[in-house]
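>>> return atomic coordinates for the entry below.
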Amino acid sequence: MAPSKVSVLGNAILFLSALAGAQEPDIPTLYPQSPPAYPPPIGTGDGIPEWSEAYSKAQAIVAQMTIAEKVNLTSGVGWEGEQCVGNTGSVPRLGIRGLCLQDSPLGIRFGQYSSAFPAGVTIASTWDDGLAYLRGYAMGMEHRGKGVDVQLGPVSGPLGLFPEGGRNWEGGGSDPYLSGIGLAAAVRGIQDAGVIACAKHYIANEQEHFRQAGESRIPVEESLSSNVDDRTMHEVYVWPFADAVRAGVGSIMCSYNQINNSYGCQNSELMNGILKNELGFPGFVMSDWQAQHAGVATALAGLDMAMPGDQVFVSGNAYWGSNLTVAVLNGSVPIWRLDDMATRIMASFYKVGLDKDRVDVNLASWTTDVYGWQHWFARENYGVINGNVDVRGAHATLIREVAAKGTVILKNNGSALPLQKPRQIAVFGSDATDNPKGPNGCPDRGCADGTVAMGWGSGTANFPYLISPLSALQNKAIADGTVIQWVVDDYSTIQMEHTATQASACLVFVKAQAGEGFITVDGNQGDRKNLTLWANGEEVIRTVASNCNNTIVTVHAPGPVTMEEWIDHPNVTAVLYAGLPGQESGNSIVDVLYGLVEPGRLPFTIAKNATDYGVSLMYEPNNSYAPQQNFTSGLLIDYRYFDKNNIEPRFEFGFGLSYTTWKYHDIVVRKINAGSYGAFNGRTPAAKTTNVTETPESLVFPAGFHQVHFYNYPWINNTGDVRKDGENGPEEAYDPNGAPIRPAGGAPGGNPGLYDILYEVNVTLSNVGKRNGEEVVQLYISQGEDDDPVRVLRGFRRVSVNAGQTINVIFTILRRDISRWDTVTQNWVISPAEKQVFVGRSSRDLPLVAKLNGENVIGINRNKPSTSWTAGMKTFM
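You can find the predicted model right below:
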């Protein structure tokens, strides 16, 4: 396959509707094609304090390696080849064990004696980067304790363009700023624990349908292409990954889909151009599992590690492995490119301290048995593979706190909440109780039986236990002397009517579910078919509310659900969105229902109608070659679309009620003299060119070597494998002299000037209620141009304030925060339009406003009434 080309140039990509249904064989030429970005930049730690020592060590060790040893580091050994979901080859001569790569972004997939943490959507709902760090650190410690070297998380792709997206729950909310802060915090936490974090999925991987051609129920020849214009790519989808790179992330996973008709893992513009050149990423890029579609092309485009190694699971065929050895020998892949791959991998290895404190692998992904085959598919090397080391520590306390603080109160009429030892409560809905098959009874959580506490797919973990809401409520009722009854059959409406009439508080638990595309549940192939509730949820609510004047609804779901059928029912007194809370689900919801913990805020918009989002997930392909998904919404994702089109949501982005009452007083903006900003000048490092001195004869399988069945090795079968007419890429891909660093580049995360502080914003906040509380103070900026969103999030703080106390909350505004991507200069610029800063409680409740164009500006207070727990439903602007 020819080297791929990715387009991110031009103001926007305009698509003719006539092309959408075209079926011609040459269909790829009708859609966006990418300019190349070559040569692949050489990684470096020069001038980067947190990377410099790691690079010195990496360069020294790689200099001692043979071609086969370097190839071994870059190539997975094959699916089920060893104990982890991904394993690289080893370098035993230098004492380097192969890397163990393991899902997931919320715990250890297939783990035993390990925790099931709240999902990404729930940590995002806390709006607390400190908790995001602690969650990342706890997960990193558990992975390290199992011998995992690379945790396959955290997630910022999908970002949540489509509310039905199957894997939205793995990520950090539908705003690039919010997602980026969470991504960076998780990266720091995981890597401080001594494990390499892997930020994923890079990039624009916004739906499960057609992400892999072979997985689709409707046959297509190639995977879906996400077609994204240059400005949107930078300001929306790349933005969180820039934060991860700046935070020092060791690895990034390229995605299954095509982007502008180039597969993500052979996308020279996205990997070489944006990630490694513009963002200055020093770590390594790995493929998603079977997302590699070529050999030489992917190496030249910037891929550094192929996972799981085989082209198709347990096929024994690989694009790399021995084929990469051949490509280096015949010159198709320069030796300096292989050196760079290995160096980037080892630099990340040293950066997190894996050379100093590394645990032997003591988990098995393919069985819960203690004894089994180390080479699982080949059935070879029998012994202890599950050490059953308990790595949970005291993490249950953190899990409970995150899940509670990530629960959002959407409605609270009168004194419905918090509950205060009610005389009798009744609980309704299967989401309140246990899966009869057990918490891990559905492989990879691929069902919606019982309470929903995580989505399905590779982003899951085994539950060590799962506290259902009913169990926790029973424990609380017993302690309080409360009578508790329940009906958890979603279709026993007659019994619900009878039970509901007896209770002083009726607690209804409803759900929706989603996950990865390789699993289909009730016709939902990863992506949800719609935004309605599952398991007869609407009817359960209506039935209970018709018979109980204090009906409190809790929703467990991977994202927004439509609520218009029941939200305004006068007997629905309170509504909570509880996300996907993990193993402490029941305990965490009790903490919120009884007022023991301050709740969170929405990381997405809940619309009145699904069509209000202005986007359509593709369920049917628009051609049989490669479905074309045009991101026509551009910058207007989620709340930005609602604001721009003056659409009233049911609950806006950032919304959530509090236990107490808040008053925003004053806003003062102080300008900081940060100096000027200019395009970065320089070049990526030149490659150290050396001749390949090893001969084909030296790279043939060693005599008498035992080959494990279907295992991927770096050696060649015979010297005849080294053909002289090997595949070659474009001439510029072989230039060892580097390339100009892009104007927006110059350091990890981009041009250092982007992170200069330009303004300081000081706001005054009072807790005027009767109890201590926590407020999420949110800062939004208006860029002032007609083609900009109305406002974008550019700051938030979760602060604790005692009753009667007044505090000052200080934000800093960076140059990046008020810049826009200029497609002509390929750099960030600040337009001359007047800019304003808004501070408040949500994207539509912003009482404080000030201009950003003066030296020192005192803003105005629009004197809106405070949103409080007792104020009931909030008032829109």
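>>> make it CA atoms for all contacts and neighbour counts henceforth
OK.
>>> name the next helix or strand downstream of the helix or strand where residue 508 lies, please.
Assigned by DSSP states H and E, residue 508 belongs to strand 505-511. For strand 505-511, the following helix or strand on the C-terminal side (DSSP H and E) is strand 520-521.
>>> OK, contacts around the residue nearest the centre of the chain?
Centroid-nearest residue in the chain, with Cα atoms, centre = their mean: residue 155, separated by 1.7 Å. By Cα atoms under 8 Å, 6 or more residues apart in numbering, the contact set of residue 155 is 105, 120, 170, 171, 172, 183, 199, 200, 201.
>>> let's see it at 6 Å
By Cα atoms under 6 Å, 6 or more residues apart in numbering, the contact set of residue 155 is 171, 199, 200.
>>> do residue 794 as well
With Cα under 6 Å, 6+ apart as the criterion, the residues that contact residue 794 are 779, 780.
>>> what about it, distance to residue 390?
40 Å (Cα to Cα, to the nearest Å).
>>> ok, residue 409 next?
Counting by Cα to Cα, the gap from residue 409 to residue 390 is 35 Å.
>>> over to residue 399?
Residue 399 sits 16 Å away from residue 390, going by Cα to Cα.
>>> between these two, which one's more packed in?
Counted by other Cα atoms under 10 Å, residue 399 and residue 390 do not tie: residue 399 has more neighbours, with 26 against 14.
>>> not counting sequence-adjacent ones, nearest residue to residue 800?
residue 774 (4.3 Å; Cα to Cα, 6 or more residues apart in numbering).
>>> ok, that neighbour touching residue 799?
Yes: Residue 774 lies in contact with residue 799 (Cα atoms under 6 Å); the separation is 5.4 Å.
>>> look at these two and report which has more neighbours.
More neighbours surround residue 774 than the other of residue 774 and residue 799, with 21 against 14 (other Cα under 10 Å).
>>> tell me, what's touching residue 774 and residue 799 both at once?
The contact sets of residue 774 and residue 799 do not overlap (Cα under 6 Å, 6+ apart).
>>> to compare against the first, here's another:
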Amino acid sequence: MDLLPRKGITDDEIGGQVARIIELATLEEKIAMMSGHGFFEQIRESGGRLSAHPYRAGGGCERLTVPALYFTDGPRGVARGNSTCFPCTMARGAAFDVDLERRIGEVMGIEARAQGCNFSGAVCVNLLRHPAWGRAQETYGEDPWHLGEMGAALATGIQAHNVVATVKHFALNSIENARFKIDVRIDPRTLREVYLPHFKRILDAGCASVMSAYNKMNGEYCGQNRELLTDILRGEWGFDGFVHSDWVLGVYRAYAAAAGLDVENPEPIHFGAELLAAVKSGAIEPQVIDTACRRILTTLYRFASAEDPLDNYSIDLVASPAHRAIAHEAALKSAVMLKNHGALPFDKIEVRLVAVAGRLAIIANTGDNGSSRVWPPYVVTALDGLKDYLGDAKVVFAGDEGDSDAAAETAKAADAAVVVVGYTARDEGEFIPGDMSGDVRVEVPQKSIGGDRDNLGLSPDQIALIKTIAAANPRTVVIVIAGSPVLMNEWIDDVPAVMQTFYAGMEGGRALAKLLFGEVSPSGKLPFTVPASASDLPFFDRDAESIEYGPYHGYTLLEKSGIRPAFAFGYGQSYARFGYRALKARRSRAGIVVSVSVINLGEVAADEIVQIYVGFPGRMVDRPKKLLRGFKRVSLIPGETATLRFEVPLDSLRWYDASAKSWRLEPGTHTIYAGSSSRDDDLLRREITL
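Next up, the predicted model:
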């Protein structure tokens, strides 16, 4: 019997085909479609390498010729083969470029298809509540609006090539080491206003699947939490796609199916014999199984039946020159210049010899080594990028943290010094315990890797290297590689320039050379707040059994507390200067229409990221001082002015009334802010009454 999806069939025809499959499939076959299969065997075959094969992750019935979902992870690229490795998600968050993010999504969709996958886990949007979170590099930043816009762009790009995108991890997954046990306590208003709106934005944009989180919410694991998976996701939001668990330990009981989980990944530990027995005993209604299969199959068939943008998805598209060019563009746009007292840009005539120092300058360092790891065909290091740009004779490796005095002696003879410091997968990343098999043993020796940071600054030997070289060479530039904020108080006053490049991907070194020599101006903006002190941050315990999440973190917390950060959310310097004027705001039927003009007052062409914030009356209920409600990247040549227009939806101004279980708009004066960062000094203001 041929029940394969056919190109060009209508939604009604898909519905009929899915209904026929559910009618013909046995209970055992339907339950088999509700889990992944073969993961542990694949892990053994690959010697422990994650994503060496496409993972079968739901769907599939051989007797009825029903296809399956084949999963590949992200979000730095496709975690299969030798794919294009983009800058980490946090770096791309710093780019604030939704068009670029959509194009990156398209590359991921193309490369997934070319390598046998039709299901992508690249859209990670858990909110950065605290910089110590080990998996921070996999998300875009601390602000829900920003997360939603960037994640929606990535999902749209991936799905353009008929690859199902899943948004993860739903929800409240912002602590890594304790993620398998921690119970996050949260009130309904904070949940909906702070930790969920970006998920809704991405699902409203069409993202077809949701991955549940490992942690608990208010006493119940997210993978079997009816409030999350049914009441909110389906009831309040109207989501009609499917929900699957995270890999291993993502679900603990068969009743998760009745709570709204459709697929257990990667193996049927609970959605196998246990679920079958629960249905046969009457503990779970057969309709629960049919509903889950309908969601899975409808999504799968809708994507499989749609026309493809490309004639074919051949393997030569993977890491092609066009795709590597987009990775290069992302590395250029994501670097954030935090300080520059005349050291940058370097001039090729004045700077004839560059000394490069630091262990991280000479190693391939693209991020953590967990599920998001990408294996690109090459990685351009900082040292290699500068040599490629200037020639070998004009670049010298001075040394590393092992002997800072020797490195400084070499740097002293150079015209400029570049010190590369920060973190690697040893210091931060996805926490993977040695045995991740749950009830099934993996016969591959493993050791725990990754996890939350226990230090928000640099290591003592890196600080010593910076200080020693800065004392020897007055034109010392520090490059910081990290997935989230780094405290710099101990050394930043010793150097004239600092740039954070995050984990910049396979083209990072080449992009760095262009940025340092002014071929391209740095244009990234911080997607998080860098505090002056760790004491300014919310409570964080990476080994906690339980924790309470409140409504304030990041820039909203510091503004509420009246604390000045070291670097504000949205901050980043340029080789140009920009001026703002003519901020206007008017009420429309759908919300507020905002326009503002920005001019390049500098001497070089550069990009600026224009940011719109809204402040609230705050009389009826406590609200943040202001919240991001729009951003756009604009390219300007010297002297050029652009007028940008934003539409702030009325719904984005509402607050959640938990007692009434509804969203309310507070009447009164709202303040519109426009400028180059969240700092008061960088913003124009205009009041409007709603």
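>>> TM-score for this pair?
Superposed pair, TM-score by TM-score structural alignment, normalised by the length of the second structure: 0.90. Supporting alignment: 650 aligned residues with a Cα RMSD of 2.5 Å.
>>> map the residue nearest to residue 800 of the first structure onto the second structure.
For residue 774 of the first structure, the aligned residue in the second structure is residue 607 (criterion: TM-score structural alignment).
>>> which residues sit against the strand or helix carrying its match?
For residue 607 of the second structure, the host element (DSSP H and E) is strand 606-615. By Cα under 6 Å, 6+ apart, the residues outside strand 606-615 of the second structure that reach it are 521, 523, 625-636, 670-676.
>>> ok, stretch 66-76 of the second structure next?
4, 54-60, 79, 85-86, 88, 117-122, 372.
>>> and that stretch, which stretch of the first structure?
Mapped onto the first structure using TM-score structural alignment, stretch 66-76 of the second structure spans residues 96-106.
>>> need the distance between the two termini of that stretch.
Using Cα to Cα, first and last residues of stretch 96-106 of the first structure are 28 Å apart.
>>> equivalent analysis for stretch 817-832 of the first structure, please.
Across stretch 817-832 of the first structure, first to last residue, Cα to Cα, it's 15 Å.
>>> what does residue 503 of the first structure align to in the second structure?
Aligning on TM-score structural alignment places residue 503 of the first structure opposite residue 414 in the second structure.
>>> which SSE is that match in?
Secondary structure assignment for residue 414 of the second structure, by DSSP H and E: no helix or strand.
>>> I figured it hits residue 353, correct?
Yes: with contact defined as Cα under 6 Å, residue 414 of the second structure reaches residue 353; the gap is 5.2 Å.
>>> tell me how far residue 576 of the second structure lies from residue 524 of the second structure.
Between residue 576 of the second structure and residue 524 of the second structure the distance, using Cα to Cα, works out to 13 Å.
>>> which one's more surrounded, those two?
Per other Cα under 10 Å, whichever of residue 576 of the second structure and residue 524 has more neighbours is residue 524, with 34 against 20.
>>> how about the aligned residue in the first structure for the more buried one, what does it touch?
In the first structure, residue 524 of the second structure lines up with residue 600, judged by TM-score structural alignment. Residues near residue 600 of the first structure by Cα under 6 Å, 6+ apart: 125, 126, 405, 406, 407, 408.
>>> from the chain's centroid, how far away is stretch 289-306 of the second structure?
For stretch 289-306 of the second structure, the separation from the chain centroid amounts to 27 Å (computed by Cα atoms, centre = their mean, to the nearest Å).
>>> check stretch 511-522 of the first structure too.
Centroid separation between stretch 511-522 of the first structure and its chain, computed with Cα atoms, centre = their mean, is 17 Å.
>>> kindly report the same for stretch 286-303 of the second structure.
28 Å.
>>> can you check stretch 167-174 of the second structure too?
Distance, stretch centre to chain centre, for stretch 167-174 of the second structure: 11 Å (Cα atoms, centre = their mean).
>>> equivalent range in the first structure for it?
So stretch 167-174 of the second structure sits over residues 199-206 in the first structure, by TM-score structural alignment.
>>> could you list the buried residues of that stretch?
Buried positions in stretch 199-206 of the first structure, judged by neighbour count with 16 or more other Cα atoms under 10 Å: 199, 200, 201, 202, 203, 204, 205, 206.
>>> closest one of the residues you listed to residue 605 of the first structure?
Using Cα to Cα, residue 206 comes nearest to residue 605 of the first structure of these, at 16.6 Å.
>>> assign a three-state SS to the closest one, would you?
Recorded secondary structure, residue 206 of the first structure: coil (DSSP: H, G, I helix; E, B strand; the rest coil).
>>> mind giving me the packing neighbours of the lengthiest helix in the second structure?
Counting by DSSP state H, the longest helix found in the second structure is helix 286-305. If you count contacts as 3 or more Cα pairs under 6 Å, 6 or more residues apart in numbering; DSSP states H and E, helix 286-305 of the second structure packs onto no helix or strand.
>>> counterpart of residue 327 of the second structure over in the first structure?
Aligned counterpart of residue 327 of the second structure in the first structure: residue 399 (TM-score structural alignment).
>>> assign that match to helix, strand or coil.
Judged by three-state DSSP, the three-state class of residue 399 of the first structure is helix.
>>> that one: what's it in contact with?
residue 117.
>>> same question, residue 193 of the first structure
By Cα under 6 Å, 6+ apart, the contact list for residue 193 of the first structure reads 137, 140, 141.
>>> what of residue 466 of the second structure?
If you count contacts by Cα under 6 Å, 6+ apart, residue 466 of the second structure has none.
>>> just give me the match in the first structure for it.
In the first structure, residue 466 of the second structure lines up with residue 541, judged by TM-score structural alignment.
>>> wait, a strand at its match?
No: checked against three-state DSSP, residue 541 of the first structure lies outside a strand; its state is helix.
>>> please, where are all the helices along the stretch 251-400 of the second structure?
Counting by DSSP state H, counting those that start in this stretch, one finds helices in the stretch 251-400 of the second structure at the ranges 256-259, 273-281, 286-305, 321-334, 382-390.
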